[in-house]
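**Student:** when you get a sec, could you give me coordinates for this:
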Amino acid sequence: MRSIGEMGRDSGLGVSALRFYDRVGVLPPARVDPATGYRWYAPEQLDEARLLARLRQAGMPLADVRLVLAAWSGGDTGLVPRLLDGHLRRLERELADARGALSAVRARLGHKESTMTTTTRTRTARLTVPAAEFAAALDSVRFAVGTDPELPVLGGILFDVEGEDLHVVATDRYRMAVARASTTGHGGERVQLTAPAPLVDAMRALLTGDFPALLTVDGDGIELETQGRRVAGHGLGEEFPDYRRLTRLPEGRRIPLDVPALRQGLAGQDGERCALVLTDTVTVADEAVESGLEPGYGSGVAGDRVGVNPAFLLDALAVGDDMLLEYVGPKAPLVLLRSGTEDAFSLLMPCTLDA
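**Tutor:** Prediction:
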């Protein structure tokens, strides 16, 4: 017999997915210990679990998955090819519909670009930033820079200068980080430029000590000078997403974080998702009670449960130990911010825990 932890590792489904498929009756365990609630799976269920993982990877609805597994386990393999072919035809229809919808969106974008009135705006800013404050701001957002070659504009950090404020922003779509540094010397209109990550890293390397740094944005060029050293380069030349709109969220419930304990709990997670339990603090849901290893707490703990990518959350927690989590709802981004300040925060998209 396999514990749920062993079954999750061997099948590729994961513990939370196996719990879900048990709850909905798709893949119940062969035995549940009446005293501990531990789930145990028979050896022959491994092939069934692996088949289930492939079907869900292909996006097959649960109703059809049930039929495939029932036919497969019952030896009626004649039904399975018809179900697979029907799902494939449905995917092809959905793809054709998606192509049509995206073509319509592209046409609307093209019409909007051709009808917009071009306005001239100032693209030059010259400002002074405290080196330590600037370095801290860059360190707070660097982890969220994207690496998708299809979206090169997300492979950099946005420098957004307006009045006496400099905001730096990074996002890879699944998370976004924003930080602010105070400046002097500009005080004018808004100027934006997205600098590629290697250029930002070179700038960050100059920001040592407590010295002023002179930052200049001129057209598509950006330059940093401090302590007689200088780094300059060009922006990515694409418009960065409107981060102000993306960070406009309803007010949520703020929960103080025990960051060292949360880091420790996340360090033991080796998958792409894990569950957080939100009560008067935030803890990682203990899967040990389900894996048959040792008693702990699991789905019986009161409080909201939300799925996250543990590696992404660890990145967001690296900026300090005095942090809060703001919880808006199960489908809304989680907001992580430092206690007592709104100058640096990050958003993290939740993951589904069902499958």
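**Student:** going by C-alpha atoms from here, please, whenever you check contacts or count neighbours.
**Tutor:** Noted.
**Student:** what's around residue 328, how many residues?
**Tutor:** Residue 328 is flanked by 16 other residues according to other Cα atoms under 10 Å.
**Student:** tell me which residues touch it, please.
**Tutor:** Contacts for residue 328 (Cα atoms under 8 Å, 6 or more residues apart in numbering) come out as 249, 250, 251, 252, 253, 334.
**Student:** next up, the contacts around the closest residue to residue 190 other than its chain neighbours.
**Tutor:** Nearest residue to residue 190 in three dimensions, chain neighbours excluded: residue 162, at 4.3 Å (Cα to Cα, 6 or more residues apart in numbering). Applying Cα under 8 Å, 6+ apart, we find residue 162 in contact with 187, 188, 189, 190, 191.
**Student:** next, the structure of the following sequence, for comparison with the previous one:
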Amino acid sequence: MPNSELMPIGVFAQRSGLTSSALRFYADSGLLPPAEVDPVTGYRYYDADQVARARVLRQLREIAMPLTAVEAVLDAGADEAARLLDEHIVKIEWDAATARQKAAVIKAALSGTVPGLLIATLKGPVLADAVEQVLTATAHEPGMAVLAGLHIEASDEVIALTATDRYRLSTRTLVPARPAEQTWAGTVDGDDLRAAVAEVRRSVLVRIEAVPHGIWLRMPAREDRHCRMLPEEFPDHRQMFASLGKVTTRATVSKDLLLRALEEHPCEHVALHASDHEVNVQHPNDDHPGISLPATVRGDALQIRFEMTTLYPALSTAIGPDVMLDLRGHDRPVTIRSADRGDLTTLAMPINFDHAA
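**Tutor:** Model prediction:
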């Protein structure tokens, strides 16, 4: 007779979330043998201590982990189990990306798709750098998929790349080696573009073609990459730029010195005080003099405060040795530009004084 503290397979199934048939399968595979089997009836009984293992087993199978890997995770220590899980997720992501690319090729073949509308032909390294710079202003937020995308606008003269996470907005314009066949605009999945950047960087030229539901990155001597379109409407960034208002203070400062001062800053909030011939990096609520940086400042003296997670990436992606900060007041967006190249522009939203308190 079984121990009265053991539970029959049906009760154990309810507590573990596994079906009875799954428990029999895992018992026969050696992953989760019962604590006791009645020699007469063949009924299987489980111990309460096995519930935790059974639940983890179920969760591992829910993320499509193969049995051999499941066994390794269950029998490993915490650090090794975490490493095995990370390896499994990387493989899933790689398989998914490969499947998306193959599916795009198959769909094109099935529909007899002819080459898409030419958006632009660009130098691969230039396009890769621009995509990486602008994508720093993206975010993954539930219900707002468009914030994870890169908006592309093509004309016969330039191609503009724009992204925003609501706290920053970055836009960069590029002059194509070959212009668009007609004006075009759309928002492309940022993760697809990130996955393609390494190949784009190694291609001398990249031909960007628009097709239904996506774009193709055509690269000579390399595998073409497909990036999906996002259906949501991109925020009206042109209206945002148009409504910024007059610049009251303009400060030009060394990008490297400013980034170094931010790296040494101990708080999550930071205040910039622009006056005379300097920009001072301060604690928002401290009378300490902070770190003074030489700068060219024109206009009114002004202090403005930021979240470090907003300001630092906005500055780090700037092009060239210097950055130009166009300030409009302590509560207005700041325009951050490269002092000698204006083709990458970033808006950074400040925080109010109460928030920084």
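**Student:** out of the contacts of residue 328 of structure 1, which are inside strands?
**Tutor:** Among the contacts of residue 328 of structure 1, the members found in strands (DSSP state E) are 253, 334.
**Student:** now, which of the contacts of residue 328 of structure 1 sits nearest residue 174 of structure 1?
**Tutor:** Residue 174 of structure 1 lies nearest to residue 334 out of the contacts of residue 328 of structure 1, by Cα to Cα, at 10.9 Å.
**Student:** what lines up with that closest one in structure 2?
**Tutor:** Aligned by TM-score structural alignment, residue 334 of structure 1 pairs with residue 334 of structure 2.
**Student:** and what of residue 142 of structure 1?
**Tutor:** With TM-score structural alignment as the criterion, residue 142 of structure 1 lines up with residue 135 in structure 2.
**Student:** against residue 247 of structure 2, how distant is that match?
**Tutor:** Separation of residue 135 of structure 2 from residue 247 of structure 2 (Cα to Cα, to the nearest Å) stands at 26 Å.
**Student:** hmm, back to that, out of the contacts of residue 162 of structure 1, who has the most neighbours?
**Tutor:** Ranking these using other Cα under 10 Å puts residue 191 first, with 19 neighbours.
**Student:** which position in structure 2 pairs with it?
**Tutor:** By TM-score structural alignment, residue 191 of structure 1 lines up with residue 184.
**Student:** isn't that match right next to residue 156, touching?
**Tutor:** No: applying Cα atoms under 8 Å as the test, residue 184 of structure 2 and residue 156 come out as separate, 9.8 Å apart.
**Student:** just the strands in the stretch 51-200 of structure 1 please.
**Tutor:** 124-130, 156-162, 165-171, 175-182, 191-196 (DSSP state E, counting those that start in this stretch).
**Student:** give me the angle between the last one and strand 165-171.
**Tutor:** So the one you mean is strand 191-196 of structure 1. Per axes from the mean of the first three to the mean of the last three Cα atoms, to 10 degrees, the angle that strand 191-196 of structure 1 makes with strand 165-171 is 40 degrees.
**Student:** also the longest one?
**Tutor:** Angle of strand 175-182 of structure 1 versus strand 165-171, following the same axes, to 10 degrees, is 160 degrees.
**Student:** quick one: average offset of strand 175-182 of structure 1 versus structure 2, please.
**Tutor:** Aligned to structure 2 and superposed, strand 175-182 of structure 1 gives a mean residue distance of 0.6 Å (mean Cα distance after the TM-score superposition for structure 1).
**Student:** quick one: that strand aligns where in structure 2?
**Tutor:** Against structure 2, strand 175-182 of structure 1 falls on residues 168-175 (TM-score structural alignment).
**Student:** tell me which residues of that stretch come out buried.
**Tutor:** 168, 169, 170, 171, 172, 173, 174, 175 (16 or more other Cα atoms under 10 Å).
**Student:** repeat for stretch 85-98 of structure 2
**Tutor:** 85, 88.
**Student:** about what we covered before: turn the strands of the stretch 51-200 of structure 1 into TSV, columns for distance to residue 296 of structure 1.
**Tutor:** Below are the strands of the stretch 51-200 of structure 1 laid out as TSV (distance: least, Cα to Cα, whole Å):
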stretch	distance to residue 296 of structure 1
strand 124-130	48
strand 156-162	42
strand 165-171	36
strand 175-182	30
strand 191-196	46
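**Student:** to residue 68 of structure 1, which of these lies closest?
**Tutor:** strand 175-182 (36.5 Å).
**Student:** returning to that earlier point: ranking by neighbours, what's the top pick from the contacts of residue 328 of structure 1?
**Tutor:** That'd be residue 334 among the contacts of residue 328 of structure 1, by other Cα under 10 Å, with 22 neighbours.
**Student:** residue 352 of structure 1 versus that one, what's the distance?
**Tutor:** Taken as Cα to Cα, the span from residue 334 of structure 1 to residue 352 of structure 1 is 13 Å.
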